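# the following block contains a protein sequence and its predicted model.
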Amino acid sequence: MEWIKNQELKFLNKRKLNVSSEREKAVREIIANVKKSGDAALREYTIKFDNVILEDFKVTKEEIDSAYHQAPKGIVDIIKEAAANIKAFHEKQKPESWLEVQPDGSILGQRVTPLDAVGVYVPGGTAAYPSSVLMGAIPALAAGVEKVVIVSPPQENGTIADGVLIAANEIGLTDIYKVGGAQAIAALAYGTETMPKVDKIVGPGNQYVALAKREVFGTVDIDSLAGPSEIVVLADDSAEPNWIAADLLSQAEHDPMSMAVLVTPSEALGKAVESEMSNLLSMLPRKEIAERSIKDFGKIILVEHLEDGAEIVNQLAPEHLEIMVEQKAEERILKAIKHAGAIFIGSYSTEPVGDYFAGPNHIIPTNGTAKFGSPLSVESFIKRSSMIRYSREALIENAAKIAGFARYEGLEAHARAIEARLKR
């Protein structure tokens, strides 16, 4: 891990999305082809990119039943409990519509309504991410979205990973399609003969998925342009080095560009974490990925005080932040934190608790976008309409002011629309 003592954070620039024009062109061609040819284009790309020949993309009941038979013992119960925790957390986020009668008889308010249809992209192929199903779909269901569509790349056997099918089935989803990549995003945005068009697309994916989401934004809404995962641990010398090293590696194993950073005023702690990192790395199944991540984006930032560390955290605006300090310092440091997607407080609040089980969402802003973005939530799947029922008395009282404002902006027809009502 690289040591940084001068608070120089230029390494962040290396993680920005640098996209080749060839990839952008390829994604645009895929989207245009799917928009024009529908299912035929999906079949073409599924053969080309997934090496699978499919006639029907929709998952069948038999495939779901088979997934349950193949599942390891106990995993279905774990998925059920995780789903219950996630649902309970997100149910508390539901906003309410409201109306308020003014003294002049006018009524002002806000109406909250869910989106009609949402698509959840779930990474697949060689891996299975049932947690992505739960995190992407449950907030939409809690918001009242009527149609939630799951898309995920098919495996070599022509179906989706067992865990993905189980998770979708456990929360009552039936619109599940064996399509991945940029072509899946295009199908969700424009619809095909068999796949429904949606209003918003959420969920993580590779660079082609991110580029496709960027291209269709405006036709549909998207959650974000997610980058590689990241974790920052802010710790003092009361923290356990082995636990910090393990937590840093929990994100490093995601991707060679994942970022794992320790911010600490204790040089001794930093050295101990670095030593533990070497030991733990050698035992990881995804060792090569984690090693590359730690080599390029593993940092130990040495600061003078914890408060200086909190300022570094605010500059990083990390996806995941763990605070491992003496309990008496927790509240003080927490108050100093302004920018972080998800905050884990205390030594037992390891990041994977949030990834899978506690309840808060794990689809979180990356690459510093926590400075202005928020985790996926029920709010992501609702829209607000403002409501005005102006009374006769209110219009008479305010007509001259409104018309005057309109004429000041050079909009005469606006003013006359007000005055037309006064003539009667």
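Thanks, I have the structure now.
# going by C-alpha atoms from here, please, whenever you check contacts or count neighbours.
Will do.
# now do the contacts for V263.
By C-alpha atoms under 8 Å, 6 or more residues apart in numbering, the contact list for V263 reads V232, V233, L234, A235, I300, I301, L302, V303, G309, I312.
# helix, strand or coil for L108?
strand (DSSP: H, G, I helix; E, B strand; the rest coil).
# could you report the neighbour count for the residue nearest to it when sequence neighbours are not counted?
Sequence neighbours aside, I388 is the residue nearest to L108 in space, at 4.8 Å (criterion: C-alpha to C-alpha, 6 or more residues apart in numbering). A count of nearby residues for I388, using other C-alpha atoms under 10 Å, gives 13.
# check it against this one:
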Amino acid sequence: MDAIAFHDLSTLSSAQRGALLKRTEANLSTYMRDADPIIAAVREQGDAALIDCAERFDRVKLDALRVSTQAISAAGKELDTRLIEAIRLSVEQVRRFHEAQMPEELWLSEQTPGAMIGDRWTPIDSVACYVPRGKGFFPSSAIMTAVPAKVAGTGRVVIVTPPGPDGTADAATRFIASLIGIDEIYLCGGAQAVAAVAFGTQTVPRCAKIVGPGSPWLSAARQRLSNRIDPGSPAGPSELIVYADNTVPAELAALDLLVESEHGPDSSAFLVTADPDVARAAAAAIPGLWEKMGEYRAGFSRTVLGGDKGGVVLAPSVEAAFDFVNDYAAEHLAVLSTDAFDLLPLIRNAGEILLGPHSAIPIANFVLGPSHVLPTGGRAATASPLSVFDFLKRSSIAYVSRTGYERLAPAARAFAHYEGFRAHENAVSEIREDILSRAARANR
């Protein structure tokens, strides 16, 4: 029988417990070192460097970096009807969710006498949506990034994605672009894609922001270039915690645990439970489920669940289980319990929380509505899922009447004087009054 890593929290030292919380992307220094020459080449050589990277890393010789509008508009002819309908459903679900999420464009209120204050939301000018293609095709990432960007009203939305063996973007990604009104797809992946949209090349436009999941090389380049482009919310290798109790079949916990562990050997996936019987039964069910996956993905899952980034975590109590869940701050958290809503108050940190036995992870990943681009690497403790707010910026709006000025200016002047800012102090002094009085007299 294949070995499933077993971690008993009651016997672990604090150092051992801390080791379980570490992610593959915790130390990006090696990836940054490898990304640096790629970034430099793209900055200096532009398109030529991108074409060279495609040949070196993607094993394809590109004739063009931009996918033709014809290849985008005709993509539906390459797909079967079942997938086309699934894409249409997903796009509609994601669009509806994010339209409901949109904030009021402008709000103002007189929260203090004589002053109107509030917020105004406006879209960012441009964004690059990254669609990965390392260990398969991931067109759903185009939906989960580009649809919210479109709903938010982003001025220019482009897709960047590694080229496939045929020298273009996969058909589903091209069809999604045509469906949501995007005509710019550029063939570049990894660190070179980040550099391309950070600096701009002869073909690839410079963008204000990049969003979407990807490899540690992508994450490293985003960190390196954060002074040139907004790197977006962190989205590294997949990670999942399944919490389960004895109110659901243990085999269901095993089934869901495999979902994120099949992404790749750098993924993380833990079953957390306070019930030893659930822990044993779920572990026993996993090998049989591997046999139903195909060796390629099962190999990734075996690596994850048999190592220090996955397996079964047995907690001494439900409270201790959720202490670990909160410390881990997973990208995905599935709560397999018929009492899932009762457990919700115990959860503070998770990118997405899926409650109950029917809230299957693939439904959330592909067609439910919220974006599947979620914070990874423990950042769910402070960061949020990708949403329309990632494509909007907020400006504070204020209007102060004369009455409000007369009430507030003395306090502002006192702060300015104390902090030593003479121009600040003068701007709310009799100098302002004299200027406005002279202007009023001149206009009579």
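It's in. Quantities reported herein were computed from a predicted structural model and do not represent experimental measurements.
# TM-score for this pair?
After superposition, the two chains reach a TM-score of 0.94 (TM-score structural alignment, normalised by the length of the first structure), with 422 aligned residues with a C-alpha RMSD of 1.9 Å.
# can you tell me which of the contacts of V263 of the first structure lies nearest to L395 of the first structure?
Nearest to L395 of the first structure among these: I312, at 52.8 Å, using C-alpha to C-alpha.
# aligned to that closest one, what sits in the second structure?
I312 of the first structure maps onto F324 in the second structure, with residues paired by TM-score structural alignment.
# before we move on, what about K25 of the first structure?
By TM-score structural alignment, K25 of the first structure lines up with R33.
# D162 of the first structure now?
Using TM-score structural alignment, D162 of the first structure pairs with A171 in the second structure.
# contacts only, for the residue nearest to that match when sequence neighbours are not counted.
Nearest in space to A171 of the second structure, with sequence neighbours left out and distances taken as C-alpha to C-alpha, 6+ apart, is A75 at 5.3 Å. By C-alpha under 8 Å, 6+ apart, the residues touching A75 of the second structure are A171, A172, R174, F175.
# how far does stretch 384-402 of the first structure stretch from one end to the other?
Start-to-end span of stretch 384-402 of the first structure (C-alpha to C-alpha, to the nearest Å) is 25 Å.
# how big is the offset of the host helix or strand of the match of K25 of the first structure relative to the first structure?
Assigned by DSSP states H and E, R33 of the second structure belongs to helix 29-45. Helix 29-45 of the second structure differs from its equivalent in the first structure by a mean of 2.7 Å after superposition (mean C-alpha distance after the TM-score superposition for the first structure).
# flag every buried residue along that helix.
Under the neighbour-count criterion of 16 or more other C-alpha atoms under 10 Å, helix 29-45 of the second structure has Y31, M32, A35, D36, I38, I39, A41, V42, R43 buried.
# re the thing from before, give the equivalent position in the second structure for the residue nearest to L108 of the first structure.
Under TM-score structural alignment, I388 of the first structure pairs with A398 in the second structure.
# counterpart of D245 of the second structure in the first structure?
Checking TM-score structural alignment: D245 of the second structure goes with D236.
# do you know how far its match is from S278 of the first structure?
Distance from D236 of the first structure to S278 of the first structure, by C-alpha to C-alpha: 21 Å.
# comparing the two, which shows the higher neighbour count?
D236 (23 against 13).
# residues contacting the residue nearest to the more buried one when sequence neighbours are not counted?
Excluding the flanking residues, the one nearest D236 of the first structure by C-alpha to C-alpha, 6+ apart is V325, at 5.2 Å. Each residue near V325 of the first structure by C-alpha under 8 Å, 6+ apart is listed here: L234, A235, D236, D237, S238, A239, G346.
# now for those residues, which pair is the farthest apart?
D237 and G346 (13.4 Å).
# what's near enough to touch the counterpart of P103 of the second structure in the first structure?
Aligned against the first structure by TM-score structural alignment, P103 of the second structure finds its counterpart in P95. By C-alpha under 8 Å, 6+ apart, the contact set of P95 of the first structure is V112, E379.
# one more: L376 of the first structure?
So L376 of the first structure contacts G136, P139, D223, N361, H362, I363, I364 (C-alpha under 8 Å, 6+ apart).
# same check, this time on F297 of the first structure
Applying C-alpha under 8 Å, 6+ apart to F297 of the first structure gives the contacts M1, F11, M257, S258, M259, A260, V261.
# now the buried members of those residues.
The buried subset of the contacts of F297 of the first structure - by 16+ other C-alpha under 10 Å - is M1, M257, S258, M259, A260, V261.
# the last one should be in a strand, yeah?
By that I understand V261 of the first structure. Yes. Per three-state DSSP, V261 of the first structure lies within a strand segment.
# counterpart of it in the second structure?
Aligned partner of V261 of the first structure by TM-score structural alignment: F270.
# surely that match meets G307?
No. F270 of the second structure lies out of contact with G307 (C-alpha atoms under 8 Å); the separation is 10.6 Å.
# got the contact list for whatever residue of the second structure lines up with I171 of the first structure?
Alignment note (TM-score structural alignment): I171 of the first structure maps to I180 of the second structure. I180 of the second structure makes contact with V147, K150, according to C-alpha under 8 Å, 6+ apart.
# re earlier: ok, and the most crowded of the contacts of V263 of the first structure?
V232 (29 neighbours).
# check for me that I353 of the second structure belongs to a strand.
Yes. Judged by three-state DSSP, I353 of the second structure forms part of a strand.
# if you skip the residues just before and after it, what's nearest to it?
Per C-alpha to C-alpha, 6+ apart, closest to I353 of the second structure is L333, 4.9 Å.
# gap between that neighbour and A412 of the second structure?
From L333 of the second structure to A412 of the second structure the distance is 47 Å (C-alpha to C-alpha).
# these two: who's more crowded?
Shown here are L333 of the second structure and A412; by other C-alpha under 10 Å, L333 has more neighbours (25 against 16).
# quickly find the element holding the more buried one.
Counting by DSSP H and E, L333 of the second structure is part of strand 330-336.
# what's the answer for K383 of the first structure, then?
Counting by DSSP H and E, K383 of the first structure is part of strand 382-389.
# how much does that strand stray from the second structure?
Mean deviation of strand 382-389 of the first structure from its aligned counterpart in the second structure after superposition (mean C-alpha distance after the TM-score superposition for the first structure): 1.0 Å.
# quick one: name whatever helix or strand follows that strand.
Moving toward the C-terminus from strand 382-389 of the first structure, the next helix or strand (DSSP H and E) is helix 392-408.
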